[in-house]
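Enquirer: sequence-free structure coming up:
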């Protein structure tokens, strides 16, 4: 499916080397002031060619509104945003027209559809995420008046790991360096590692941590559409994602229940918890505390070195690395993670409006 959401729904379209990438947003309420400068700012955070540690493909990623806006406000009809491709170099992929790149979607797309767009991976390219960031920016605009803020940052690259918890960090520093890590000294180590990996023709993975503040208690569905389940689905749908954990995550298995339980108390009439191992979600529903989670990204599959593989005939071939690729995706993945989180929350915001009589 190319559609996500129930009340706030997005459908993305386009390929890496096609005419462009776009998204149709259906269910966005009428009357939302559409801050185009903010949407462009979000796209600029994701666009290629930002620094020496990202792909050198040059795309401005300037968007065009095709429908759904009048006098600067949404009309309630389908909102369509279009981003035209300007710097596609399809010839860079001619050598893999009949070859399967290791750990790419080449083979699986061929098995599923019987045809594939080998130019930059076509629909399986990370370029598709531009549409997610654009629509996620609209979702953020819907959530901002509610006081909800979503902040992601790079917490790990390879073995270089940020040991501090998010509450110990100044997240306002995240955008101050090209790797988007809020701890300057660790950021420099990460940048050096990615750059050395790039020069060696290899790639490396990492972790993006996301913190959501201000979500009211009561958002989420109790059984199949649990809030954390939808966040996990949204994150795992992002290219190169291999893992998702929220709250205490896998580390929680080492704790006793008496240590892990989040005790309730009231302060100025508000229900709070003394700890937050639940990650702001209990029973699949938000409890008003900070929501936080980690997203693990694998090393990029395209390497600037030869790899063994097969072609469509099953013959052994050597796949040569060409083109423009990120040696590590996590710096540009930060706004993608935020955008997908915003889409999940915007959907639950609208769904929750019908959960009970007022």
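Expert: Everything's here; your move. Keep in mind that this is a model prediction, so the values were computed, not measured. Numbers count the residues shown, from 1 in each chain.
Enquirer: For the rest of this, base every contact and every neighbour count on C-alpha atoms.
Expert: Fine.
Enquirer: May I have the residues that are in contact with residue 348?
Expert: By Cα atoms under 8 Å, 6 or more residues apart in numbering, the residues touching residue 348 are 7, 219-220.
Enquirer: before we move on, which element is it in?
Expert: helix 330-352 (DSSP states H and E).
Enquirer: and that helix, which residues are buried?
Expert: When burial is assessed from 16 or more other Cα atoms under 10 Å, helix 330-352 yields the following buried residues: 330-351.
Enquirer: Ok, stretch 72-79 next?
Expert: For stretch 72-79, the neighbour count (16+ other Cα under 10 Å) marks 74-76, 78-79 as buried.
Enquirer: for stretch 309-317, same thing?
Expert: For stretch 309-317, burial by neighbour count (16+ other Cα under 10 Å) applies to 310-311.
Enquirer: how long is that stretch from one end to the other?
Expert: Using Cα to Cα, to the nearest Å, the end-to-end distance of stretch 309-317 comes out at 5 Å.
Enquirer: what's the burial count for residue 151?
Expert: The tally of other residues near residue 151 (other Cα atoms under 10 Å) stands at 19.
Enquirer: Help me confirm that it comes into contact with residue 214.
Expert: No - Residue 151 is beyond contact range of residue 214, at 11.6 Å (criterion: Cα atoms under 8 Å).
Enquirer: ok, now which ones touch the residue nearest to residue 6 when sequence neighbours are not counted?
Expert: For residue 6, ignoring the flanking residues on the chain, the nearest one in space by Cα to Cα, 6 or more residues apart in numbering is residue 347 at 6.6 Å. By Cα under 8 Å, 6+ apart, the contact list for residue 347 reads 5-9.
Enquirer: Compare those and tell me which is most surrounded.
Expert: For the contacts of residue 347, the largest number of neighbours (other Cα under 10 Å) sits with residue 8, at 21 neighbours.
Enquirer: then this one, side by side with the first:
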């Protein structure tokens, strides 16, 4: 299968299936000398693992990570880092009734159309468990970025039509929906409970704010920083739209309303506002990079749905198994990690953008 790798210098390749023996990632391009242990990665994985609340799948997985290579005596060696998370709670029989059926909203039909074969156990590579590898790699990228003074904060901005009205950073981890607004979280919880009682699911949005990226990161044509961020985040299953800065609202503005002004404050060029979301012409402008990712509702719902089977017969289906009524809360850390992977790779690529950088690096 092509398309399981992303990155130019900091490059990751994820592998594994939802109901296989394990999933993981190979991270290439991580420099030597980074202090790294399994706990550094585990804290990120714990944020996406199932069974955290009534709003996540009841699949009981510890999602414990093991470092197989690339780390010696507590530090990265500069060689590929291989990470593995073993599956421990597969119940593949839950999916036997859909082996010959195309589930609405899933990749069953398209996988069959492309490969003539599909792993129907939980979706195989199209399962949300594929994101385990992304989170492992993102934990490493985040640790490197932190040493550069770059911080990434992601949170749930909306669930259904319930959107946050206030922002309190400390509230994000106080509720299982990862919303920075306690009232919105309470309202969203009641909304989700109602949907669950009716065998239904909800979509929502994740917002991600990247602080500390210097001006000048990214490239002006095909490798625009916003284009690569959009690709990385859009590659997460169930993401249907990615916005940078004002996003779709920019289409409703005039130039006067849209353009961000510049100001010189004590020798530092800053912007008077940030409709551009921290990126101009595909290159970072030094202000916060703001991204919003929109997720569709979980396609596995307990309501009866119409579909067809592999023989082309029209049938009804009722899906069994263990499924999240909403993807967004567990996807918050996935968006954060894909942003970290993309930003770190762009930082590494940028090191060769000026001759002076190369000369200074190799000068004695």
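Expert: Alright, I've got the coordinates. The structure presented is a predicted model; accordingly, all values stated were derived computationally and were not measured.
Enquirer: The helix holding residue 348 of structure 1 corresponds to what range in structure 2?
Expert: Under TM-score structural alignment, the match for helix 330-352 of structure 1 in structure 2 covers residues 328-350.
Enquirer: superposed on structure 1, where does that stretch end up, distance-wise?
Expert: Compared with structure 1 after fitting, stretch 328-350 of structure 2 has a mean deviation of 0.4 Å; criterion: mean Cα distance after the TM-score superposition for structure 1.
Enquirer: Map residue 250 of structure 1 onto structure 2.
Expert: In structure 2, the residue matched to residue 250 of structure 1 (TM-score structural alignment) is residue 248.
Enquirer: repeat for residue 15 of structure 1
Expert: Structural alignment (TM-score structural alignment) places residue 15 of structure 1 against residue 17 in structure 2.
Enquirer: corresponding residue for residue 297 of structure 1 in structure 2?
Expert: Alignment note (TM-score structural alignment): residue 297 of structure 1 maps to residue 295 of structure 2.
Enquirer: gap between its match and residue 241 of structure 2?
Expert: 7 Å.
Enquirer: between those two, which one's more packed in?
Expert: residue 295 (25 against 15).
Enquirer: List the contacts of the closest residue to residue 17 of structure 1 other than its chain neighbours.
Expert: Spatially, and ignoring its direct neighbours in sequence, residue 17 of structure 1 is nearest to residue 88 (5.4 Å; Cα to Cα, 6+ apart). Residues in contact with residue 88 of structure 1 (Cα under 8 Å, 6+ apart) are 16-17, 57.
Enquirer: Quick check: PyMOL command selecting the buried ones in those.
Expert: Selection of buried members from the contacts of residue 88 of structure 1 for PyMOL, criterion 16+ other Cα under 10 Å:
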select buried, resi 16+17+57
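Enquirer: Structure 2: which residue goes with the residue nearest to residue 17 of structure 1?
Expert: By TM-score structural alignment, residue 88 of structure 1 lines up with residue 90 in structure 2.
Enquirer: Just the element for its match, please.
Expert: Going by DSSP H and E, residue 90 of structure 2 is not part of any helix or strand.
Enquirer: any idea how far it is from residue 48 of structure 2?
Expert: 17 Å.
Enquirer: And residue 318 of structure 2, by the same measure?
Expert: Distance of residue 318 of structure 2 to residue 48 of structure 2, computed by Cα to Cα: 27 Å.
Enquirer: just residue 235 of structure 2 next, same as before
Expert: Relative to residue 48 of structure 2, and taking Cα to Cα, residue 235 of structure 2 is found at 17 Å.
Enquirer: Settle it for me: which of these two has more neighbours?
Expert: More crowded of residue 235 of structure 2 and residue 48, by other Cα under 10 Å: residue 48, with 21 against 13.
Enquirer: Tell me the residue in structure 1 aligned with the more buried one.
Expert: Taking TM-score structural alignment, the alignment pairs residue 48 of structure 2 with residue 46 from structure 1.
Enquirer: so that match makes contact with residue 336?
Expert: Yes - Residue 46 of structure 1 is within contact range of residue 336, at 7.2 Å (criterion: Cα under 8 Å).
Enquirer: which neighbours do those two share?
Expert: Counting by Cα under 8 Å, 6+ apart, the contacts common to residue 46 of structure 1 and residue 336 are 130, 133.
Enquirer: So residue 152 of structure 1: helix, strand or coil?
Expert: strand (DSSP: H, G, I helix; E, B strand; the rest coil).
Enquirer: Please disregard the earlier target; I meant residue 192 of structure 1.
Expert: Recorded secondary structure, residue 192 of structure 1: helix (three-state DSSP).
Enquirer: how about it, what's its partner in structure 2?
Expert: Structural alignment (TM-score structural alignment) places residue 192 of structure 1 against residue 190 in structure 2.
Enquirer: go on, residue 226 of structure 1?
Expert: For residue 226 of structure 1, the aligned position in structure 2 is occupied by residue 224, per TM-score structural alignment.
Enquirer: Could you give the number of residues near that match?
Expert: When neighbours are defined as other Cα under 10 Å, residue 224 of structure 2 has 20 of them.
Enquirer: Could you find the closest non-adjacent residue to it?
Expert: Spatial nearest neighbour of residue 224 of structure 2, excluding adjacent residues (Cα to Cα, 6+ apart): residue 282 at 3.9 Å.
Enquirer: so that neighbour touches residue 219, yeah?
Expert: Yes - Residue 282 of structure 2 lies in contact with residue 219 (Cα under 8 Å); the separation is 5.8 Å.
Enquirer: Find residues that contact each of those two.
Expert: Applying Cα under 8 Å, 6+ apart, one finds that residue 282 of structure 2 and residue 219 are jointly contacted by residue 225.
Enquirer: Would you confirm that residue 66 of structure 2 belongs to a strand?
Expert: Yes - looking at residue 66 of structure 2 with three-state DSSP, it is inside a strand.
Enquirer: per the alignment, it corresponds to what in structure 1?
Expert: Checking TM-score structural alignment: residue 66 of structure 2 goes with residue 64.
Enquirer: what span of structure 2 lines up against stretch 105-116 of structure 1?
Expert: Aligned using TM-score structural alignment, stretch 105-116 of structure 1 spans residues 107-118 in structure 2.
Enquirer: OK, contacts around residue 188 of structure 2?
Expert: Shown in contact with residue 188 of structure 2 (Cα under 8 Å, 6+ apart): 159-160, 162.
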